[in-house]
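Engineer: What follows is a predicted structure for the sequence shown.
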Amino acid sequence: LGDSTVLGYSLRAFSLCHYVHEIVVVTKQEWVEDTKTWISSEKFDKVSAVVVGGDTRQKSAANGFYAASSRFSYVAIHDAARPFIKTDDITQIFEAAFQYQAGCAAHPVTDTIKTVNSKGMITSTVPRKNLFAVQTPQIFKKTLYEAALAVMKKENSMVTDDCMMAEHAGFTVKLVDIGHYNIKLTTPEDYALAKAKLAMEDI
């Protein structure tokens, strides 16, 4: 993407955050060795390990968590597919986590949200006043994250993101509105939008 890999943008942003002392990269088995070689060549000195993910997001995040050293007090989970995250916003979310034990990037929902039935027919309109779209990073106090993982293991439960895991375990999470810029590259259209965004920033 531009003059870097997609992963490179996030690694630079996190490496520049003074609250970040160690980074663990989680990836596919077949990408581990190439990723290690590339990280070494780019001199991302805060990266301590490259580990294999699991078959779900929850398992992948847990693998990264357990691969880190025991010295940390807070953990940040981030999707490398969100390459535009800014160091200032990472810092802001850390500070929310310091105050509330858990903090998460988010932005207000601007689309009108509908619920539908099994036939795709609208059943209701959801008031969007209090609706936020959740992003990453999602940052947690270490002891909170450990407790949430323990609940998931005990119940054999699976959730789709780490904030949901914390909520399920009975914890609250502070949302930090960082705006809409932190897009996730999921489809070819997202990638085209990201390239256009970079081109606009270079003008």
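Structural biologist: All right, it came through fine. All of these numbers come straight from a predicted model, not from anything done at the bench.
Engineer: C-alpha only now, for contacts and for neighbours.
Structural biologist: Will do.
Engineer: any idea whether the residue nearest to Val176 when sequence neighbours are not counted is helix, strand or coil?
Structural biologist: Among residues not flanking Val176 along the chain, Ala105 sits closest, at 5.1 Å (CA to CA, 6 or more residues apart in numbering). Three-state call for Ala105 (DSSP: H, G, I helix; E, B strand; the rest coil): strand.
Engineer: wait, Ala105 sits on Asp162?
Structural biologist: No: contact criterion CA atoms under 8 Å: Ala105 and Asp162 do not qualify, at 11.9 Å.
Engineer: What about the residue nearest to Val176, how many residues nearby?
Structural biologist: Using other CA atoms under 10 Å, Ala105 has 25 neighbouring residues.
Engineer: same deal with Ser41?
Structural biologist: Number of residues near Ser41 (other CA under 10 Å) recorded here: 9.
Engineer: next one: Phe44
Structural biologist: For Phe44, using other CA under 10 Å, the count is 15.
Engineer: Put this next to the previous one:
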Amino acid sequence: MTNPAFSLIIPAAGQGKRMQSETPKPYLELKGITILERTLSAFSEISGLCQVIVSTSSQYEEQTRKLLKRKFPDISVDVVSGGRERQHSIYNALMVVLDEADLIAVHDAVRPFVLDSTISQCLRKAYETGGAIPGVPVKDTIKRVDSKGFITQTPDRTDLWQAQTPQIFKKEILLKAYKNAIKKDFLGTDDASLVEAIGERVSVVKGNRNNFKITYPLDFRIAELLTDENYHG
């Protein structure tokens, strides 16, 4: 089954502070290949992809442009400047999305292990409902804690899910959500939260726990082990 036409946005302007590295996380190498390139590889064979946009810091723009042209020689590729927050970086990318794209997928630069099946399921669900994200049920007990460090609530975890990416939406919905966020000076925790803020419903597709975000040194070590198991790259 052919997927709807979609543009892929990869925000890659983040720093490596929590990774304890001077190199931004997307540009760290996993077994000789940058995390960003491995992440892009996850989308290289997905049908419907018509454009890839990466937002990054100025010192990595040329490197990223060369990577995109090599990785995706037959489709439109763009590099835009990153913003102060992830949300601003994505908005900059939204300004160059192609007219032909029906959907926009936003995926974290440091989630290289997303499965083809997860991407395609989210694309089809988003085309059907307007928006879809992958997620996994929360496995730990969650506590709500007040400013003094005392537990105030233990939510029932049966209906709690951990959000992942790619977060995919019909183009007009995501553009409306971002324009609303700018107008109201609202900073969301992910793209879905911006879409929720305009009253749109977002579907959740069950994802895979290997689709984690490489944030801390331990995550990087786990990613090295997964890379040895012949994942994308």
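Structural biologist: Alright, I've got the coordinates. Nothing here was measured: the structure is a model prediction, and the numbers come from that model.
Engineer: tm score of chain vs chain?
Structural biologist: Taking TM-score structural alignment, normalised by the length of the first structure as the basis, the two superposed chains have a TM-score of 0.93; 202 aligned residues with a CA RMSD of 1.6 Å.
Engineer: which one in the second structure is aligned with the residue nearest to Val176 of the first structure?
Structural biologist: Ala105 of the first structure maps onto Pro134 in the second structure when the alignment is built from TM-score structural alignment.
Engineer: buried ones in stretch 37-56 of the first structure?
Structural biologist: Going by neighbour count (16 or more other CA atoms under 10 Å), the buried part of stretch 37-56 of the first structure is 39, 46-54.
Engineer: will you turn these into JSON lines that also has secondary structure?
Structural biologist: Shown next, in JSON lines, are the buried residues of stretch 37-56 of the first structure (three-state DSSP):
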{"residue": "Ile39", "secondary structure": "helix"}
{"residue": "Lys46", "secondary structure": "coil"}
{"residue": "Val47", "secondary structure": "strand"}
{"residue": "Ser48", "secondary structure": "strand"}
{"residue": "Ala49", "secondary structure": "strand"}
{"residue": "Val50", "secondary structure": "strand"}
{"residue": "Val51", "secondary structure": "strand"}
{"residue": "Val52", "secondary structure": "strand"}
{"residue": "Gly53", "secondary structure": "coil"}
{"residue": "Gly54", "secondary structure": "coil"}
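Engineer: mind putting the residues you listed in JSON lines, distance to Asn63 of the first structure included?
Structural biologist: Below are the buried residues of stretch 37-56 of the first structure laid out as JSON lines (distance: CA to CA, whole Å):
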{"residue": "Ile39", "distance to Asn63 of the first structure": "19"}
{"residue": "Lys46", "distance to Asn63 of the first structure": "18"}
{"residue": "Val47", "distance to Asn63 of the first structure": "15"}
{"residue": "Ser48", "distance to Asn63 of the first structure": "14"}
{"residue": "Ala49", "distance to Asn63 of the first structure": "11"}
{"residue": "Val50", "distance to Asn63 of the first structure": "10"}
{"residue": "Val51", "distance to Asn63 of the first structure": "7"}
{"residue": "Val52", "distance to Asn63 of the first structure": "7"}
{"residue": "Gly53", "distance to Asn63 of the first structure": "6"}
{"residue": "Gly54", "distance to Asn63 of the first structure": "7"}
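Engineer: from these, which two are the most distant?
Structural biologist: Lys46 and Gly54 (22.8 Å; CA to CA).
Engineer: what about the strands in the first structure?
Structural biologist: In the first structure, the strands defined using DSSP state E lie at 23-27, 47-52, 74-77, 102-108, 113-116, 122-126, 132-141, 174-177.
Engineer: Can you tell me how far the counterpart of Val52 of the first structure in the second structure is from Thr152 of the second structure?
Structural biologist: Counting by TM-score structural alignment, Val52 of the first structure lines up with Ser81 in the second structure. For Ser81 of the second structure, the distance to Thr152 of the second structure equals 42 Å [CA to CA, to the nearest Å].
Engineer: again with Phe72 of the second structure
Structural biologist: Taking CA to CA, one finds Phe72 of the second structure at 50 Å from Thr152 of the second structure.
Engineer: repeat for Tyr60 of the second structure
Structural biologist: Relative to Thr152 of the second structure, and taking CA to CA, Tyr60 of the second structure is found at 44 Å.
Engineer: Neighbour count for the two, which is higher?
Structural biologist: The neighbour count for Tyr60 of the second structure versus Thr152, taken as other CA under 10 Å, is higher for Tyr60 (16 against 10).
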